[in-house]
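**Student:** coords please:
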Amino acid sequence: MKLGTVIYRGAHRLAAPLDAETVDLLPDLMGISAQNMLSLTENWSIAGENVKDAVGPAEPVPINEGQRAPPIPQPMKIACIALNNGANKDRIIKGPNHPAGFIKPSSSLVRHGQPIRLRTASGRAHPEPDLAIIIGTGGAGISVGGAYDHVFGYTTINDLTAPLMRAEDTFHDRAIHPKESNPFEIEYLNSWVSYPGRYKRTDTFEPIGPWIATRNTVSDQHDLIVRRSHRDKVVPEDSTAKLAFEVSDVVNFKSSYMTLEMGDIILMDTALKKAGSDGLAVQDVDLTSLGGPIEVTISGIGTLANPVEVRT
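**Tutor:** Take a look at the predicted model:
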């Protein structure tokens, strides 16, 4: 089933879509507040059947764009896996043999239909369509075999990148290291350091939703079509079968050094393949100069659409 969060009478409410214009508002179930998606993700194993039974006889209401919210409005963290598409192997000169990445703040999230806000001074900004994991039961040191027991579901994300800001925030320095010949002495080594600050973590750089597809409704998370459309032109379309590290690998590695918590969001990385001989790559669509709207569709999960506002 699909679940999300809407704003109803000034408060967040858990909801299930009935159609494009109507949702069921879910009641409090088994001590789980109908306003708390985080609690539902953690207790899905015991509350899931009750939620399924509640959909239909619950409280159907019409929904409009102003009443939508990110499906998880304030996750503990958003962990992003970098360069995880198999197409990257030809352009990676040197890199880790594990799923490396970075963290984004919840303030970067915007809901389906909410504008992506860009500034001309920030330079080019391109969208990157991602499959995202929603963590249910948290944990540390999670095994590969037990990884899916900690997955609540999947959602759609459009991960914005502004390369100019990355270049502006990169340090070229002489890093201090202990000498190999004598660890009590130091030496200076040429180094380039770039932190995922503004170019990834800016407000509105993480559109999400509109719904979470629970784990049991996605038959194969590594056989999903990921499609991004800019002004009705597909750029690009690819498959989650191309991911270098699978969901279980990512959950296992991430939990080996940081505790995963209920409602955490993990991005699996972007679709890279061009859409046909005249198709564009993700980097070709500069939303700062071209504007929107921009859509990301993942088969079986849903379509995320956002307009674009550009300011000086």
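**Student:** when you work out contacts or count neighbours from here on, use the C-alpha atoms and nothing else.
**Tutor:** Fine.
**Student:** now the helices for the stretch 201-312 of the chain?
**Tutor:** 247-257, 287-290 (DSSP state H, counting those that start in this stretch).
**Student:** Arg166 and Val310, how far apart?
**Tutor:** Taking CA to CA, to the nearest Å as the measure, Arg166 and Val310 are separated by 19 Å.
**Student:** about what we covered before: please identify which of the helices of the stretch 201-312 of the chain is closest to Leu26.
**Tutor:** Smallest distance to Leu26 across the helices of the stretch 201-312 of the chain (CA to CA): 29.0 Å, for helix 247-257.
**Student:** for the closest one, which residues meet the burial criterion?
**Tutor:** Of the residues in helix 247-257, those buried under the neighbour-count criterion (16 or more other CA atoms under 10 Å) are Val247, Ser248, Asp249, Val250, Val251, Asn252, Phe253, Lys254, Ser255.
**Student:** and the contacts of it?
**Tutor:** With CA atoms under 8 Å, 6 or more residues apart in numbering as the contact definition, helix 247-257 has outside contacts at 98-99, 133, 139-148, 260, 268.
**Student:** now with 7 Å, please.
**Tutor:** Counting by CA atoms under 7 Å, 6 or more residues apart in numbering, helix 247-257 makes contact with Pro99, Gly139, Ala140, Gly141, Ile142, Ser143, Val144, Ala147, Tyr148, all of which sit outside it.
**Student:** for the last one, give its distance to Trp44.
**Tutor:** It refers to Tyr148. Look at Tyr148 and Trp44: by CA to CA, they are 13 Å apart.
**Student:** cool, the fourth one as well?
**Tutor:** Remark: distance between Gly141 and Trp44 (CA to CA) = 21 Å.
**Student:** same check, this time on the first one
**Tutor:** As defined by CA to CA, Pro99 lies at a distance of 27 Å from Trp44.
**Student:** more neighbours, the two?
**Tutor:** Between Pro99 and Trp44, counted using other CA atoms under 10 Å, the more crowded position is Pro99 (20 against 17).
**Student:** wait, doesn't that one sit right on Ile81?
**Tutor:** Yes: the pair Pro99 and Ile81 qualifies as a contact (CA atoms under 7 Å) at a distance of 6.1 Å.
**Student:** here is the second sequence; please produce its structure so I can put it next to the first one:
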Amino acid sequence: MKLLRYGPVGQEKPGLLDTDGNIRDLSDKVADISGAVLSDAGLATIRDLDVDALPLVEGSPRIGACVGQVGKFICIGLNYADHAAESGMELPEEPVIFFKATSAITGPDDTVEIPRNSVKTDWEVELGVVIGKEAKYVSEADALDHVAGYCVVNDLSERDFQLHRSGQWVKGKSADTFGPIGPWLVTRDEITDPQNLPMYLEVNGHRYQDGSTKTMHFDVATVISHLSQFMSLQPGDVISTGTPPGVGLGQTPEVYLKPGDVMELGIEGLGVQRQKVEASA
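**Tutor:** Got it, this is the predicted structure:
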């Protein structure tokens, strides 16, 4: 299934994408795409619905982040060997963990704002993993059973804030609009192998990132298992699993986003995001 949330900011309703690409309203069936709805039982209840009987959403509403009420937005750094190389950093022995503020979360096609005093706002297409069942001290063998589904994430980064302003990376990762998620939450039964998904990102029609989850240093199961040794993962938590090469930081000379730029990014089977860039007010 492809689940989504649509409507004005702060007023999103739950929906489902039917086989014809139409949005069907789920608001009479579930309160949101969050919490217990993401469990195997919750998803099974939606799967058993007569889709054709659900109200058809007319027009082209705004699409919000595909998960609501996100508790934790966890990111994995330097998780692709070729991206680590372009960043001039060694591959880690264990997953590098950092957080983005949940206030950074926005819809997949919403405007991205360059924060005040930014000089190096950058892009990163990433595979997002949405937790559906609590994960605490889980094995790699059982880790994927705790996944509700997958989505596209743009892990936007301000490299000067991230790398040169002291402290944790979170400074450069958490500006408002720096976490577009969606357009859809694709349930795990539709993704046969999360380690074989082509992904790309373009700026103004130029393809900078052209990679695949095949080249992850730590695969999804390893990441979930590792995280669960240090914190419990709860339904609705989002894990952004790292980016392939081609970020602005890795270009010669370096290239960064500026007002008026347009990004397009996607992952096979998970949909496409498009964002226009503007300066923050």
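**Student:** report the TM-score for the pair.
**Tutor:** Overall, the chain-to-chain superposition scores 0.89 on the TM-score scale (TM-score structural alignment, normalised by the length of the second structure); 277 aligned residues with a CA RMSD of 2.6 Å.
**Student:** between the helices of the stretch 201-312 of the first structure, which gets nearest to Lys77 of the first structure?
**Tutor:** With CA to CA as the measure, helix 247-257 is the member of those nearest Lys77 of the first structure (12.0 Å).
**Student:** that closest one vs the second structure, mean deviation?
**Tutor:** For helix 247-257 of the first structure, the mean deviation from the second structure after alignment is 0.4 Å (mean CA distance after the TM-score superposition for the first structure).
**Student:** and that helix, which stretch of the second structure?
**Tutor:** On the second structure, the counterpart of helix 247-257 of the first structure by TM-score structural alignment is residues 220-230.
**Student:** the residue nearest to Val23 of the first structure when sequence neighbours are not counted: neighbour count?
**Tutor:** Beyond its immediate neighbours in the sequence, the residue positioned closest to Val23 of the first structure (CA to CA, 6 or more residues apart in numbering) is Pro17, lying 4.3 Å away. When neighbours are defined as other CA under 10 Å, Pro17 of the first structure has 21 of them.
**Student:** so His222 of the first structure touches Thr240, yeah?
**Tutor:** Yes: under the contact definition of CA under 7 Å, His222 of the first structure touches Thr240, with a separation of 4.8 Å.
**Student:** SS state for the closest residue to Ile176 of the first structure other than its chain neighbours?
**Tutor:** Closest residue to Ile176 of the first structure in three dimensions, ignoring its sequence neighbours and counting by CA to CA, 6+ apart: Tyr188, at 4.9 Å. Secondary structure for Tyr188 of the first structure, judged by DSSP: H, G, I helix; E, B strand; the rest coil, is strand.
**Student:** Tyr188 of the first structure contacts Asp173, doesn't it?
**Tutor:** No: counting by CA under 7 Å, Tyr188 of the first structure stays clear of Asp173, with 9.1 Å between them.
**Student:** okay, and the common contacts of these two?
**Tutor:** Among the neighbours of Tyr188 of the first structure, none is also in contact with Asp173 (CA under 7 Å, 6+ apart).
**Student:** count of neighbours near the closest residue to Phe218 of the second structure other than its chain neighbours?
**Tutor:** Among residues not flanking Phe218 of the second structure along the chain, Asn79 sits closest, at 6.3 Å (CA to CA, 6+ apart). Other residues near Asn79 of the second structure come to 25 when the count uses other CA under 10 Å.
**Student:** Asn79 of the second structure matches what in the first structure?
**Tutor:** Under TM-score structural alignment, Asn79 of the second structure pairs with Asn84 in the first structure.
**Student:** any idea how far its match is from Arg119 of the first structure?
**Tutor:** On the measure of CA to CA, Asn84 of the first structure and Arg119 of the first structure end up 28 Å apart.
**Student:** show me where the stretch 101-250 of the second structure has strands.
**Tutor:** Listed in chain order, the strands found in the stretch 101-250 of the second structure under DSSP state E, counting those that start in this stretch are 105-106, 112-114, 121-122, 125-131, 147-154, 157-158, 179-180, 185-187, 198-203, 206-212, 238-240.
**Student:** Tyr200 of the second structure against Gly266, yeah?
**Tutor:** Yes: judged on CA under 7 Å, Tyr200 of the second structure makes contact with Gly266 at a distance of 5.6 Å.
**Student:** give me the neighbour count for the residue mapped onto Pro307 of the first structure from the second structure.
**Tutor:** Matched by TM-score structural alignment, Pro307 of the first structure corresponds to Lys276 in the second structure. Other residues within reach of Lys276 of the second structure by the criterion other CA under 10 Å amount to 18.
**Student:** what's near enough to touch Lys276 of the second structure?
**Tutor:** Counted by CA under 7 Å, 6+ apart, Lys276 of the second structure has contacts Thr111, Val112, Gly260, Asp261, Val262, Met263.
**Student:** in the first structure, which of the residues you listed still touch?
**Tutor:** For the contacts of Lys276 of the second structure, the aligned pairs still in contact in the first structure (both residues aligned by TM-score structural alignment, their matches' CA atoms under 7 Å) are Thr111, Val112, Asp261, Val262, Met263.
**Student:** nearest spatial neighbour of the third one, chain-adjacent residues omitted?
**Tutor:** Pointing back at Asp261 of the second structure there. Counting by CA to CA, 6+ apart, the residue nearest Asp261 of the second structure is Val277, at 5.3 Å.
**Student:** cool, the second one as well?
**Tutor:** Once its chain neighbours are removed from consideration, Val112 of the second structure has its nearest residue in Val277; the separation is 4.8 Å (CA to CA, 6+ apart).
**Student:** how about the nearest residue to Leu78 of the second structure, chain neighbours excluded?
**Tutor:** Leaving out its chain neighbours, the residue that sits closest to Leu78 of the second structure by CA to CA, 6+ apart is Ala84, at 5.1 Å.
**Student:** so what's the residue count around that neighbour?
**Tutor:** By the measure other CA under 10 Å, the count of residues near Ala84 of the second structure is 20.
**Student:** ok, now how distant is it from Pro92 of the second structure?
**Tutor:** Using CA to CA, one obtains 9 Å as the distance from Ala84 of the second structure to Pro92 of the second structure.
**Student:** contacts for stretch 30-43 of the second structure next, please.
**Tutor:** Contacts made with stretch 30-43 of the second structure from outside it, assessed by CA under 7 Å, 6+ apart, are listed as Lys13, Pro14, Val67, Gly68, Gln69, Gly132, Lys133, Ala148, Pro235, Gly236.
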